[in-house]
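Peer 1: okay, here's the prediction I keep looking at, along with the sequence it came from:
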Amino acid sequence: MTATQIASIRRFNRSWTEVTALLDDSYLHSGLTLPEARLVYEITQRSPQPVVELRGRLQLDPGYTTRLLDRLAERGLLTRTVDPDDRRRQLVAVTDAGREVAAQLASRADSQVAELLDPLGPADRGALVTALDTVVGLLFRESEPEVTIRTARIGELGWVLTRHAEIYEAEYGWPGFEAAVAAIVADLLGRSEQSRVWVAERAGRLVGSIAYVAEDAGTARLRLLLVEPAARGQRLGVRLVEECVAYARAAGHARLVLHTQDALTAARAIYAKTGFTLDRTSREDSLDPNGLAEHWVLELG
């Protein structure tokens, strides 16, 4: 890493600390310091829990942790008891008052973020979220929970459209792309008996999508492959394509086809890895005014 890169990250840290008032004595006007508020949050997520596990997860000094817990207990936000399964350990649990404070903090934090994003337009908000997801994916990938792939539920095609529009606007800026995706989504909704949409979910958050639609008895089309920036590099794109391929094969189709762009190198690599071959290129149906459309096919027989 270069000195310029290090300076850039440190500058962001200072700016974020300032804009979110993390150094205030009263975090979000709660009367708690930031470390105290974080402890309330962590204990609320799993109550009761061993103090030693809490301290280890947050990498806190034992004496410092004890002082923080003492102050929170004095305010009636938590209780401490001896672990009946191991009397050498202490358990900490949140009280009703502590849950109320945690809920207030969550609401105020949401409002703080909404106020921070309010001056930005939709495209800039999408670009910011994409960038932050990328940061999480690159720096904290090992701690991410498992990603599951499931059939999309009512309303989730709206997410598929929105994230396609936001991510492609941020990364490529192709004119008319959102309208093209909207037409695909409308077609899928209008042909629900001939189509299927899957989404990838991680910790309650959608991070990817793919769709299948039957064109005729012998041919099906793969559509709407998307992987959130934070979830890239983890074979999720391959898993989504394999899900679609397996479904098309089980449905008895002889081939699976798709339309993509020559600029989408990561997606093209996924298609090649799963057995697709490039059939032809064209310019007239390209979504990229400076690139080529590509038509790929996978023989399923």
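Peer 2: Received, thanks.

Peer 1: every contact and neighbour count from this point should use C-alpha atoms.
Peer 2: Will do.

Peer 1: can you get me a residue count around T130?
Peer 2: For T130, the count of nearby residues is 19 (other CA atoms under 10 Å).

Peer 1: can you give me the distance of it to A231?
Peer 2: As for T130, its distance to A231 is 11 Å (criterion: CA to CA, to the nearest Å).

Peer 1: same deal with V129?
Peer 2: 13 Å.

Peer 1: the residue most central in space within the chain: what's it in contact with?
Peer 2: By CA atoms, centre = their mean, the mean C-alpha position of the chain lies nearest to V207, the distance being 4.6 Å. By CA atoms under 8 Å, 6 or more residues apart in numbering, the residues touching V207 are V199, A200, E201, V227, E228, A230, A231.

Peer 1: what do you get if the cut-off is 10 Å, keeping everything else the same?
Peer 2: 133, 147-149, 160, 163, 199-201, 226-232, 236 (CA atoms under 10 Å, 6 or more residues apart in numbering).

Peer 1: included below, for side-by-side comparison, is a second structure:
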Amino acid sequence: MSDDVAVLRAFNRRYTQHIGVLEDRFLGRGRPLAESRLLFEVGLDGSTVLELRERLSLDSGYVSRLLRSLEDTGLVTVAADPTDGRRRLVELTAAGTEEWEELDRRSDELAAGLLDPLGPTQRDRLREALGTAERLLRAATAEFVVVDPLSEEALTAMGRYLAEIADRGVGGGASLGAASDGAETMRRPDGVFVLVRSDGEVVGCGGVRPLGDGIGEVKRMWVSPAVRGTGMGRRLLDHLEAWVLRLGHDVVRLDTNGVLTQAITMYESAGYTPIERYNDNPHAERFYEKRLR
């Protein structure tokens, strides 16, 4: 067993013992952790069954059983979405809202009790360490999912990408276009568009489109600030390069703007070499190529 695996397992054992995971009545509320966690994830604003499944990485049968139990105790209601009959909405009842608030209060008390023996310096160290651990584990458990680049979820991710690079000065205040511009070129079977999901949230995206002559181009590559600094950008780039090969290309190209210095550093460290301009993108200033085989 490696040292890092041993440390993680030891932390898991100690943490789960002290937060009551092993008890059949989590936080003294008469139900196991799984039901309490699901109730908490439904939240005061409600959720859909699909969102709960994706956020908690649970199969549909298990989620259905947990929801039936919460329905039987009068804590939630499950009904068809009036705007989309294919979706099911989960909402807290009045009793469920009271229970949610009580769980939230007791969770705060439990966390405060664990921190009480620590001094200010120790608390600062623990907060920093746990924050780093949460971000790294979130990145480690992320999934790469192929979607239609013209789907609502994909366009939202690309919209976030465009908004962010505009905020950083790309375009000089001029419009960077719509998220849908050129999206059809990343559609299967000739191209691909990938979303990065973590805990049900999209934290990254990127696509590949063909340029001809055995060349594929990486486009709209973006990583959320929530997982930056965790190596997610390089993992996503590696994943897209694998797709370039899978789509039958030997060479990958990409363009970027000079203000995106972190991206440029990553591309160059990944083996990309500068080349002459190969497209008419008015917002691109740097052009790169990498031979994959």
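Peer 2: Sure, I can see it. Since the structure is predicted, the reported quantities are computational estimates derived from the model, not experimental observations.

Peer 1: corresponding residue for the residue nearest to the centre of the first structure in the second structure?
Peer 2: V207 of the first structure maps onto V203 in the second structure when the alignment is built from TM-score structural alignment.

Peer 1: wait, is that match part of a strand?
Peer 2: Yes: counting by DSSP: H, G, I helix; E, B strand; the rest coil, one finds V203 of the second structure located in a strand.

Peer 1: how close does it get to R286 of the second structure?
Peer 2: For V203 of the second structure, the distance to R286 of the second structure - CA to CA - is 25 Å.

Peer 1: please apply the same query to L240 of the second structure.
Peer 2: 19 Å.

Peer 1: again, but for A154 of the second structure
Peer 2: 25 Å.

Peer 1: those two: which is more packed in?
Peer 2: A154 (24 against 16).

Peer 1: just tell me what that one corresponds to in the first structure.
Peer 2: In the first structure, A154 of the second structure lands on L157 (TM-score structural alignment).

Peer 1: quick one, what contacts the residue nearest to its match when sequence neighbours are not counted?
Peer 2: Leaving out its chain neighbours, the residue that sits closest to L157 of the first structure by CA to CA, 6 or more residues apart in numbering is V185, at 6.9 Å. If you count contacts by CA under 10 Å, 6+ apart, V185 of the first structure has them with L157, G158, V160, L161, A179, R191, V197, A211, R223, L224.

Peer 1: quick one: secondary structure of the third one?
Peer 2: It refers to V160 of the first structure. Assignment for V160 of the first structure (three-state DSSP): helix.

Peer 1: name the nearest residue to it, sequence neighbours excluded.
Peer 2: S209 (6.8 Å).

Peer 1: about what we covered before: would you turn the contacts of V185 of the first structure into a markdown table with distance to V257 of the first structure?
Peer 2: Below are the contacts of V185 of the first structure laid out as a markdown table (distance: CA to CA, whole Å):
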| residue | distance to V257 of the first structure |
| --- | --- |
| L157 | 21 |
| G158 | 24 |
| V160 | 20 |
| L161 | 21 |
| A179 | 21 |
| R191 | 18 |
| V197 | 16 |
| A211 | 12 |
| R223 | 9 |
| L224 | 13 |
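
Peer 1: just the buried subset of the residues you listed, written out for PyMOL, thanks.
Peer 2: Applying 16 or more other CA atoms under 10 Å to these, the buried members can be selected in PyMOL as follows:
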select buried, resi 157+160+161+197+211+223+224
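
Peer 1: conserved subset of the contacts of V185 of the first structure in the second structure?
Peer 2: With both residues aligned by TM-score structural alignment, their matches' CA atoms under 10 Å, the contacts of the contacts of V185 of the first structure that the second structure also has are L157, G158, L161, R191, V197, A211, R223, L224.

Peer 1: name the nearest residue to the last one, sequence neighbours excluded.
Peer 2: Using CA to CA, 6+ apart and skipping residues adjacent in sequence, the residue nearest L224 of the first structure is I210, 5.0 Å away.

Peer 1: what about the helices in the second structure?
Peer 2: All helices of the second structure, identified by DSSP state H, fall at 3-18, 33-42, 49-56, 60-72, 94-115, 120-140, 152-167, 232-246, 261-269.

Peer 1: show me what the first one is packed against.
Peer 2: Under the contact criterion of 3 or more CA pairs under 10 Å, 6 or more residues apart in numbering; DSSP states H and E, helix 3-18 of the second structure touches helix 94-115.

Peer 1: got a list of contacts for the helix it packs on?
Peer 2: For helix 94-115 of the second structure, with CA under 10 Å, 6+ apart as the criterion, the contacting residues are 18-20, 26-29, 36-37, 39-44, 70-71, 73-77, 91-93, 122-123, 126.

Peer 1: and those, which are buried?
Peer 2: By 16+ other CA under 10 Å, the contacts of helix 94-115 of the second structure give 19-20, 26-27, 36, 39-43, 70-71, 75-77, 91-92 as buried.

Peer 1: residues contacting the aligned residue in the second structure for L224 of the first structure?
Peer 2: Under the alignment by TM-score structural alignment, L224 of the first structure pairs with R220 in the second structure. Applying CA under 10 Å, 6+ apart, we find R220 of the second structure in contact with 157-159, 161-162, 179, 183, 193, 204-208, 254, 256.

Peer 1: swap in G237 of the first structure?
Peer 2: Taking CA under 10 Å, 6+ apart, one finds 200, 208-210, 225-228, 231, 243, 266-267, 269-271 in contact with G237 of the first structure.

Peer 1: can you flag the buried ones in these?
Peer 2: Here, 16+ other CA under 10 Å leaves 200, 208-210, 225-228, 231, 243, 267, 270-271 buried among these.

Peer 1: quick check: the aligned residue for Q194 of the first structure in the second structure?
Peer 2: In the second structure, Q194 of the first structure lands on D190 (TM-score structural alignment).

Peer 1: returning to that earlier point: correct me, but the match of A154 of the second structure touches A183?
Peer 2: No: the pair formed by L157 of the first structure and A183 falls short of the contact definition of CA atoms under 10 Å, at 12.0 Å.

Peer 1: what touches both of the two?
Peer 2: In contact with both L157 of the first structure and A183: L189, using CA under 10 Å, 6+ apart.
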